[in-house]
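>>> here is the input, now give the coordinates:
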Amino acid sequence: MSEEFLISAKPDLQKARADWLASLKEERRLARLTLEAYERDTRQFLQFLTGHCGGAPGLSDIAEMRPADLRAFLAARRADGAGARTLGRGLAGIRSLLRFLERKGLANAAGAGALRAPRAPKGLPKPLTAADARRVASGEGQLAEEPWIAARNAAVLALLYGSGLRIGEALGLKGADIPAMRSGSLRVTGKGSKVRIVPVLPVVAEAVAEYQRLCPYPLGNDAPLFRGARGGQLQPAIIQREMRKMRSALNLPDTATPHALRHSFATHLLGRGGDLRAIQELLGHASLSTTQVYTAVDTSRLLEIYEKAHPRA
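As a prediction, the model looks like this:
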């Protein structure tokens, strides 16, 4: 984890925090985005403590952290506009840091454990309709001027909907993954370095093959599969920007995002009788409860159809 930011803490706490971040990366193997969020959240916490304690905090200042101190931090973050999900994640990072220090005999994590996280509103995933998802995944409505870039975008979107990949998983593929896609399956490394096998439909493999044919850059085994305009690894922001353009061109709702294609993958499988456990494995969810949210999506859609169609509704 990069330490390019100035940390408001004494050297002993800076070192302990760096050791904690290293353990999250090397031992717990947390996803890169989660690590970045924990680094940012704890950095903001230490900046708050600098004002709260009247100076840069050290290990002695957080050794007996009280719930009141943490509540003051959460209140300050809320005043800055942070929502319940952000506050909950921030509290989770602080708890993790304090538990790490407690195991080393440097702090007491009981105060953080006694504090309840802010309750985030429960929202259901918002998938696209099957027709709209097919239009997006086929590349319809693209405005890319260069054919190879249009083919690249279509291949990425086809993988998101056809195989249920996260955008980071799709953009993390290498040239060595092309033969596997031709054979109809793909090994994907997801969150927490969890490996799963996902199917690759013939239409998805064809989209990747068309991109490979048009791509002006060599797609070596160890090189990124999806390239930016200058040949570097394609960044998620490029696909997200392209999706915003397609929303306008295809008259799609604002909820039509790259991640909505993954939601659509799960919801449409479930609606066609897919087994919930199988969908859990395909999505790479650690817990079945995470996958079960799609049953609520499917039920709400059925009720919506019922209310519109039933003569007595």
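
>>> for the rest of this, base every contact and every neighbour count on C-alpha atoms.
Fine.

>>> burial check on residue 127, number of neighbours?
24 (other Cα atoms under 10 Å).

>>> what sits against it?
255, 256, 260, 261, 262, 263, 264, 267 (Cα atoms under 8 Å, 6 or more residues apart in numbering).

>>> residues near the fifth one, how many?
It stands for residue 262. Residues lying near residue 262 (other Cα under 10 Å) number 26.

>>> likewise the fourth one?
One way to gauge burial is a neighbour count; for residue 261, by other Cα under 10 Å, it gives 32.

>>> do you know how far it is from residue 34?
Going from residue 261 to residue 34 by Cα to Cα, to the nearest Å gives 22 Å.

>>> before we move on, what about the third one?
Plainly put, residue 260 is 20 Å away from residue 34 if you go by Cα to Cα.

>>> which of those two has more neighbours?
Shown here are residue 260 and residue 34; by other Cα under 10 Å, residue 260 has more neighbours (20 against 16).

>>> structure for this one too, so we can compare:
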Amino acid sequence: MTIRPPLSQAFDNWLGWLRHEKKASPHTIEAYERDVRDFLEFISGYIGGIVELEDLENLRLADFRAYLAQRRQGGLTASSLRRVLSSIRSFYKRQERDGYLHNPYLKTLRSPRSGARLPRPLNAADTRELLQKATTATEPLWVRHRDTAVLTLLYGCGLRIGEALSLNFDDRPVSHTLTLIGKGNKERMVPVLPVVIEAVEAYVCECPFPLDSKSPLFIGRQGRRLNARAIQLKMQNLRRNMNLPETATPHALRHSFATHLLAGGSDLRSIQELLGHASLSSTQRYTDLDVEKLLEVYDSSHPKS
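As a prediction, the model looks like this:
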């Protein structure tokens, strides 16, 4: 075993590894960092002292389970618990690779299971109304155009919110296609509707901050790259005004993109490419959604139901 560095140094090295070698997205890095910090805080209270790498090596299966149980009691869903466990494993994996610790128990810990949840898209009418209300909200004109442009990108191109907000000015859609780097550092090309280009250009014309080739496309009120939280809050206000369910999130617009394409006759392989799914099984959830809606109609209208 090599000489162990302080935990803080090992932690920073891990974050650098995620950022520069693994090319993880800023959203992933933020979530992983938050998860591991919370885990280390729990372990500090668990052992009653300052945590070092040696303490992490000596943890047993019951210790990891105790942490996950505490997070579950705090209201975390099974899917969130799986991400937490993935964060911790990533940190341990880097430390083991550097020869700082070895803990066989973490590898035997099973991920929490849950039933696969179907996407919850908006219907076409609600989507159109939501985009219209975003344009006519009460914020300053440039903010309204900015938020409308982001939401139109999510729905019109099926982007993840992190993909939309990571675009720089030179990456903005100006033609009928848009090339971007998505999850897993995968490049994909998506078609761009004229309404998407118009929404982005309307925002660019009103943006009070200078935009050059390397600047972020979408700017927050402080002049820095727009944070996803601003768009999440915008959707929260819109869904309250429209009496939409809590599932009406920015990501629901990506679900709506896929669902409406499927309903319009697009094949699953094409939708898989447009969404940037690594596996077709992820895209097949939208077929399950169509079946679910069909059964709902059957149950409500068939005379023998």
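
>>> overlay the chains and give the TM-score.
Once the chains are laid over each other, their TM-score by TM-score structural alignment, normalised by the length of the second structure reads 0.88; 302 aligned residues with a Cα RMSD of 2.4 Å.

>>> before we move on, the earlier item: just send the contacts of residue 127 of the first structure back as JSON lines, with secondary structure too.
Putting the contacts of residue 127 of the first structure into JSON lines (DSSP: H, G, I helix; E, B strand; the rest coil) gives the following:
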{"residue": "255", "secondary structure": "coil"}
{"residue": "256", "secondary structure": "coil"}
{"residue": "260", "secondary structure": "helix"}
{"residue": "261", "secondary structure": "helix"}
{"residue": "262", "secondary structure": "helix"}
{"residue": "263", "secondary structure": "helix"}
{"residue": "264", "secondary structure": "helix"}
{"residue": "267", "secondary structure": "helix"}
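
>>> shouldn't residue 196 of the first structure be within a helix?
No - the assignment for residue 196 of the first structure (three-state DSSP) gives strand, which keeps it out of a helix.

>>> can you find the partner of residue 175 of the second structure in the first structure?
When the first structure is aligned by TM-score structural alignment, the residue opposite residue 175 of the second structure is residue 183.

>>> same question, residue 217 of the second structure
Match for residue 217 of the second structure (TM-score structural alignment): residue 225.

>>> cool, residue 86 of the second structure as well?
Here residue 86 of the second structure is matched to residue 92 in the first structure, going by TM-score structural alignment.

>>> and that match, how far from residue 290 of the first structure?
Going from residue 92 of the first structure to residue 290 of the first structure by Cα to Cα gives 18 Å.

>>> returning to what we had before: gap between the match of residue 217 of the second structure and residue 191 of the first structure?
20 Å.

>>> who's more crowded, those two?
Between residue 225 of the first structure and residue 191, residue 225 has the larger neighbour count (other Cα under 10 Å), namely 27 against 19.

>>> my guess is the more buried one contacts residue 179, does it?
No - counting by Cα atoms under 8 Å, residue 179 is not a contact partner of residue 225 of the first structure; they are 11.9 Å apart.

>>> now do the helices in the stretch 101-250 of the first structure.
110-114, 130-137, 147-163, 167-171, 178-183, 202-214, 236-250 (DSSP state H, counting those that start in this stretch).

>>> deepest-packed of the ones you listed, please.
helix 147-163 (a mean of 24; mean count of other Cα atoms under 10 Å).

>>> where does that helix end up in the second structure?
Under TM-score structural alignment, the match for helix 147-163 of the first structure is residues 141-157.

>>> that stretch vs the first structure, mean deviation?
Taken over the aligned residues, the distance from stretch 141-157 of the second structure to the first structure averages 1.7 Å (mean Cα distance after the TM-score superposition for the first structure).

>>> residue 226 of the first structure contacts residue 233, doesn't it?
Yes - under the criterion of Cα under 8 Å, residue 226 of the first structure makes contact with residue 233 at 6.2 Å.
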